[in-house]
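> I need the structure of the sequence given here:
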Amino acid sequence: MLDYIIKTSISRHYLVFLLVLGVCGLGLWNFTKLPIDAVPDITDVQVVINTDAPGYTPLEVEQRVSYPVETAMAGLPNLQHTRSVSRYGLSQVTVIFDDGTDIYFARQLVSERLNAANNTLPESLEPTLGPVATGLGEIFMFTVDVIPGAQNPDGSKITPMDLRTVHDWIIRPQLLRVPGVVEVNPIGGFKKEILIELDYSNLLSFNLTQADLVNAIDQNNENRGVGFIEHNGSQWLLRVEGQADQINQLEELYVADFQGTPIRVKDVANVSIGKELRTGAATQNGREVVMSTVFMLIGENSRTVAKAVGEKLKEIKVSLPEGIVATAVYDRTELVDKTLKTVQTNLLEGALLVVVILFLLLGNFRAALLTAVVIPIAMLMTITGMVHTKVSANLMSLGALDFGLLVDGAIIIVENCLRRLSQAHKEGGVTLNERFDIVFKATKEVIKPALFGVFIITAVYIPIFALSGVEGKMFHPMATTVVIALLASIILSVTFIPACVAIFFKKPVKESENKLMLVL
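Okay, here's the model as predicted:
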C-alpha cells in the first residue's frame, strides 16, 4: 500500500501539488472559522434555573423552591447531578449533564420538567433559565460613570439612578444586538420604579384593602381598543387611552366610592418616583458607578465577540446624555491577543530554529527549505482538523506544538533521497524516469522507520484521551492538536515530499562531509 502511494505521488506529482494547494486553501478558509480563546473552556454542560422569591428566608427557599425543582429534574437523560444554592429571596439550581450533551437539548429537557414542576411551586414564583453561557462567558466589562461636576439638563445632580436608567434603556439593548452576546448583566445604581406607599389608616377609614387598590390600578391603567368605524370608505380605528404616563395621572385613578364620594389613589397612598431594593453596588475611583458584564453565547469566538462589543460601545458613547460616560474595564480581546502573541512568538522562533538547524545539518539550502515547507502546510491541515473537532486555538492547544516533531519524517526521507541522487549522479547522467525510480526506492528504504518514529511519538499522546472531567477538558485540546499535526506530517512525508524531491532536484546533487558534524 505504501509503495503504491509513494509511486503514485511521484508519477502524478502535479495532482499531489494541486491537492496540497487545495488543502492549504481549505486551511486558510477554516482559519476564519477557528474559535480563538486564551485557555480551554473546562465548564460542565450545565443549565442554571433561577427563581426570585421575594420575602422568603433561605430555609423557605430551600423547602418550597429548590427542593421541588431539584426533585423534578431527577431522571433526565444524560443527567450527571444537580446542586442548588438557597439564599434570601433567591433559589439557584444548577443541572449538570454528561460531557457531549447538546446544550440546547439539555435546556429543552429542563424546560419540560419545569412546566410540570410549576404546580408544586408557590403561585407567585416563576423559575427562569439562565443564559446559554459558560464559566468563561464573561468576555467584557464596562462601567457607566458621571463626569465630576456634570449635571442633568434641569440642573439637578446626576444620581446612580440616572446611571442605571441610561444603562438599562440605552446601552444594554444595543449591546444585546451584537452577534454572540447572550446577556448583559449590570450591578450597582438604582433601578427606577414607581413607588406607591399605602396609607393604611385611610384605607381602613374607607373600608378598602390593599387588594382593592392593586386591582383598581391594574384595571384603570391600560389602553384598550374599541373597534373601528367606517367613514368615506375607510376604517377609523378607535381606542380608549387609559394608561398613565405621569405621576399625577396615577394619583387621580379611581379606586372606589365611599358614601357617594369617589376615592382616588392619592386619597389612600403616596405616589412618587422610587428605587428598587438592590443587593450590590460598584465603585470606581471612589465614586459609585454602574458596572456591567457582557456574557458570550456558548461556542462563539470570544476574541471576535469581545472586539465587536468594544466597537459597539464606542458607537454608543456618542448617544449618551451629556456628562455620562461608559468606560471599558475588562476586555477579553487583550488577554487573547497576549496569549496569541506568546504562541505566535514561540511558533515563529521554533520554526526559524528548525530551518537554521536543518540548513546547518543537511548542508543544502533547497533541502532545508523543502523540509521546512512541511511546517506551514501541516499547520493549515491542523487548523482544518481543529475546526472539525471543535477545538479552539488557545495556549494549551497551539502551545504544545513542536515543529521539530513535524519534520522528523521529512528530514529522513529528504536526506536519504539526496544521498541516493548524489550516488547516481557520480555514476553518470540521470534521466527523468531514473530520477523518479531513485526517489521511489530511497523513500521506500526509510519510510517504515520514519513512520514508526512518528507513530511512537503519537502514541505518547493517546493516553491523554482517557482523561475525563476537568483534566480531560484541559488536556484533550493539546493531545488532539498534536495528533492531528503529526498525522498531517505523515501524509505529507509519504506524498508531498517524494514528489517535490523528484521534481525540484534535477541538477546533480553533490554529497560532501558536513564540517559542522565533523566539529561536533
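> switch to C-alpha atoms for all contacts and neighbour counts from now on
Noted.
> all helices of the stretch 251-400 of the chain, in order?
Along the stretch 251-400 of the chain, the segments classed as helices by DSSP state H, counting those that start in this stretch run 265-268, 302-319, 332-362, 365-388, 395-399.
> counting by contacts, list what the shortest one packs against.
Meaning helix 265-268. helix 200-205, helix 247-251 (3 or more C-alpha pairs under 8 Å, 6 or more residues apart in numbering; DSSP states H and E).
> deepest of those, which one?
Across the helices and strands packed on helix 265-268, averaging neighbours per residue (mean count of other C-alpha atoms under 10 Å) puts helix 247-251 on top, at a mean of 16.
> which residues sit against that one?
Helix 247-251 has contacts (C-alpha atoms under 8 Å, 6 or more residues apart in numbering) with 217, 221, 244, 264-266, 270-272.
> for Gly149, state which of those is nearest.
Ser272 (26.6 Å; C-alpha to C-alpha).
> where does the nearest residue in space to the closest one that is not next to it in sequence sit: helix, strand or coil?
Setting aside the residues directly before and after it, Ser272 is nearest to Leu195 in space (C-alpha to C-alpha, 6 or more residues apart in numbering), at 5.4 Å. State at Leu195, reduced to three classes by DSSP: H, G, I helix; E, B strand; the rest coil: strand.
> so who does the spatially most central residue of the chain touch?
Here the mean C-alpha position of the chain is nearest to the C-alpha of Glu300 (C-alpha atoms, centre = their mean), at a distance of 3.7 Å. By C-alpha under 8 Å, 6+ apart, the contact list for Glu300 reads 35, 180.
> for Val268, see how far away it is.
53 Å (C-alpha to C-alpha, to the nearest Å).
> and the gap between Ala269 and Asp212?
For Ala269, the distance to Asp212 (C-alpha to C-alpha) stands at 12 Å.
> quick one: which of the two has more around it?
Ala269 (18 against 14; other C-alpha atoms under 10 Å).
> here's the other one to compare against:
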Amino acid sequence: MATPAPSSDAAPRLGVSGRIAAYFQRAQITPLLALVALLLGLFAVGVTPREEEPQINVTMANVLVPFPGAAVRDVEQMVAGPAEQVLAQIAGVEHVLSVSRPGLAVITVQFKVGVPRTEALVRLYDAVNSNADWLPKGLGVLDPIVKPKGIDDVPIVTLTLFSRQPATGPYDLERVAHSLEADLKRVAGTRTVTTLGGPGRAVMVEIDPSRMAGVGITVPDLRQALLAANLGLPVGDLIGGNRAVAIEAGPFLSQASEVAELVVGVRGAKPVFLRDVASVRDGPPPAARYVWHGVAARDGQPAAEYPAVTLAITKKPGENAIDVANAVLQRVDSLRNTVIPGDVEVATTRNYGASANDKAQKLMQKLLFATASVVALVFLALGRREAAIVGSAVILTLTVTLFASWAWGFTLNRVSLFALIFSIGILVDDAIVVVENI
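This next block holds a predicted model:
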C-alpha cells in the first residue's frame, strides 16, 4: 500500500520560540499579562530612586591615627610616613595619601575600581592590625580608626549661611549652623550633616608676664599644665608675642570658667590658679581660613561678598536623592525666624536632587519621543497593524525592564536611561522581524 505524499499546505514544525509565541497568541491571559507589565513599569517609574550619576562605588577609607599633643612635624615623621609605606603594600590599592595635623594623622587609602568593597576593607583591617608595630611605642599614639568612604559621602545638598549685617561674623554663623545640624539630622533619609568653613571654638588664655613672674610660673609650665588637664588634646601655638594661647575644648576643659580654675602651680603653700596669671575668655581662635559668599548685583543693589559657613548634607544608601533634598529644604524653610535668626540668609549652593530630577525627566521625555518616532515611522512604512505590534512590544519591554531594575536595586540615572534609549533600535528590529513572520 502506497504511503500518501505529505501535503504542501501542512503547517511547518515550530521550534521552542515559535511554540512559546503560538501559546501566547492563543492564550486568553496574554492581554492581562501585558496590562500587568505596563502597570508594573509605571509603578517603577514613580518609585525608583533618581540620581544624576550611576552608583559606581570606588572603595576608599580614611585611617585616623591619633597622636595626642604631638606637633605636625612629629606626626608626619613618626606616624604618617611609616603608615603610607605599610598601607601601600595592600593588594589592589591604587594610591595612598596622608595629611598630618596637630595630634592626628589622616591616611587615605583608595582601591582600584572593581575591587569588592567588603574584600577591600578586610584587606585594610588585616594590614593595619598585622603591622601595628610601625606605631611608636610609649609615646601616647592611640589605636588607628578606619572610616570607610563611598559615593554616598558626597553631599546632595549644601546650604550656605551668611548675613548682610556687619556685626554677624563667621563665629556667629557657625553657632547657627550647629543648631541646624540637630534638626536636619531628623529628616528621613539624611546620613550626615556637617558644618564647613567655621572658625571653630577655643578658649583664649591671655598671659600677663608680670603676674607670671611674680609667682614663678613660666610659659612652658603653663602650656604643660594645660596639655595635661585637657587630656592631651592639641593646644594652639603661642600668638601675639608669646602672650596668648588658644586651647581646643576637650572632655575636661569645655568652657572658659573651667580653664580659669585650673591650678598651674603652687607658691607659698597656696595654689596658683590660671586666672591669677592670665585672663581667660571664650571665642573663636585666630583665623586660619576665610570663607565668603558672593551675591550678584540685582534690582539696583551692587554685588557684594559676605562671610559665610556651609552645611553639607549626605543621604543614606538607596534613598531617593530628590525626596531627601526636598525634605531638607522644607525643614530649613520651617526653621526660619526660629532656629535661623531673621538677619541670617540661607542660600542653596548645591541641590543634587533638583539637578538629578531635571536630567531624569529630560531623558524620560527623550525616551518617549524616540518610542513615538519609531512607531510613527513603522506606521508610515508598514501600516497600522505593524505599528501597533511594534509599539506594544517596545513599550512593554521597556516597562518590564524598568520594573526589573527597581526590583534589583538600580536607580534611574543618565547612564541607565541612555542605555534604554539605545536599546530601542534593537527592540524595533526584533519586533519588525516578528511582524514580518506572522
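> most neighbours among the contacts of helix 247-251 of structure 1, which one is it?
Going by other C-alpha under 10 Å, Val265 tops the contacts of helix 247-251 of structure 1 with 23 neighbours.
> rewinding a little: the residue nearest to Ser272 of structure 1 -> structure 2?
Superposed on structure 2 with TM-score structural alignment, Leu195 of structure 1 falls opposite Met204.
> count the neighbours of its match for me.
Neighbours around Met204 of structure 2, by other C-alpha under 10 Å: 23.
> quickly note the distance from it to Arg223 of structure 2.
Counting by C-alpha to C-alpha - Met204 of structure 2 and Arg223 of structure 2 are separated by 13 Å.
> do the same with Val96 of structure 2
35 Å.
> what does Leu87 of structure 2 give?
Leu87 of structure 2 is 35 Å from Arg223 of structure 2, by C-alpha to C-alpha.
> which one's more surrounded, those two?
Applying other C-alpha under 10 Å to Leu87 of structure 2 and Arg223 shows that Leu87 carries more neighbours, namely 22 against 17.
> can you get me a residue count around the aligned partner of Gln77 of structure 2 in structure 1?
Aligned counterpart of Gln77 of structure 2 in structure 1: Gln63 (TM-score structural alignment). Gln63 of structure 1: 12 surrounding residues under other C-alpha under 10 Å.
> same question for the one 4 residues further on.
Using other C-alpha under 10 Å, Tyr67 of structure 1 has 16 neighbouring residues.
> same thing with the one 4 residues further on?
As a burial measure, the neighbour count of Thr71 of structure 1 was computed by other C-alpha under 10 Å and equals 12.
> what's the neighbour count on Arg172 of structure 1?
Arg172 of structure 1, neighbours per other C-alpha under 10 Å, totals 19.
> before we move on, back to that, does the match of Leu195 of structure 1 touch Glu248 like I think?
No: when contacts are counted by C-alpha atoms under 8 Å, Met204 of structure 2 is not listed as touching Glu248 (9.2 Å).
> can you map out the helices along the stretch 101-250 of structure 2?
117-130, 170-184, 209-215, 219-229.
> can you tell me which of these is packed in deepest?
Among the helices of the stretch 101-250 of structure 2, highest average neighbours (mean count of other C-alpha under 10 Å) belong to helix 170-184, with a mean of 19.
> tell me what angle that one forms with helix 321-334.
120 degrees (axes from the mean of the first three to the mean of the last three C-alpha atoms, to 10 degrees).
> if you count contacts, what does helix 170-184 of structure 2 end up packed against?
Using 3+ C-alpha pairs under 8 Å, 6+ apart: helix 170-184 of structure 2 touches strand 157-163, strand 190-196, strand 304-315, helix 321-334.
> so what secondary structure elements neighbour the last one?
The reference is to helix 321-334 of structure 2. helix 170-184, helix 352-381.
> and it, which residues are buried?
321-325, 327-329, 331-332 (16 or more other C-alpha atoms under 10 Å).
> so where is that helix in structure 1?
Going by TM-score structural alignment: helix 321-334 of structure 2 matches residues 302-315.
> average distance between that stretch and structure 2?
Stretch 302-315 of structure 1 differs from its equivalent in structure 2 by a mean of 2.7 Å after superposition (mean C-alpha distance after the TM-score superposition for structure 1).
> what sits up against that stretch?
Taking C-alpha under 8 Å, 6+ apart as the rule, stretch 302-315 of structure 1 contacts 35-37, 139-140, 171, 174-175, 178-181, 296, 326, 328, 331-333, 336.
> buried residues of stretch 421-430 of structure 2, list them for me.
In stretch 421-430 of structure 2, counting by 16+ other C-alpha under 10 Å, buried: 421, 424, 427-428.
> now the residues you listed as a markdown table including secondary structure and distance to Asn437 of structure 2?
Converted to a markdown table, the buried residues of stretch 421-430 of structure 2 look like this (DSSP: H, G, I helix; E, B strand; the rest coil; distance: C-alpha to C-alpha, whole Å):
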| residue | secondary structure | distance to Asn437 of structure 2 |
| --- | --- | --- |
| Ile421 | helix | 26 |
| Ile424 | helix | 20 |
| Leu427 | helix | 16 |
| Val428 | helix | 14 |
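> having no further points to raise, I will conclude here.
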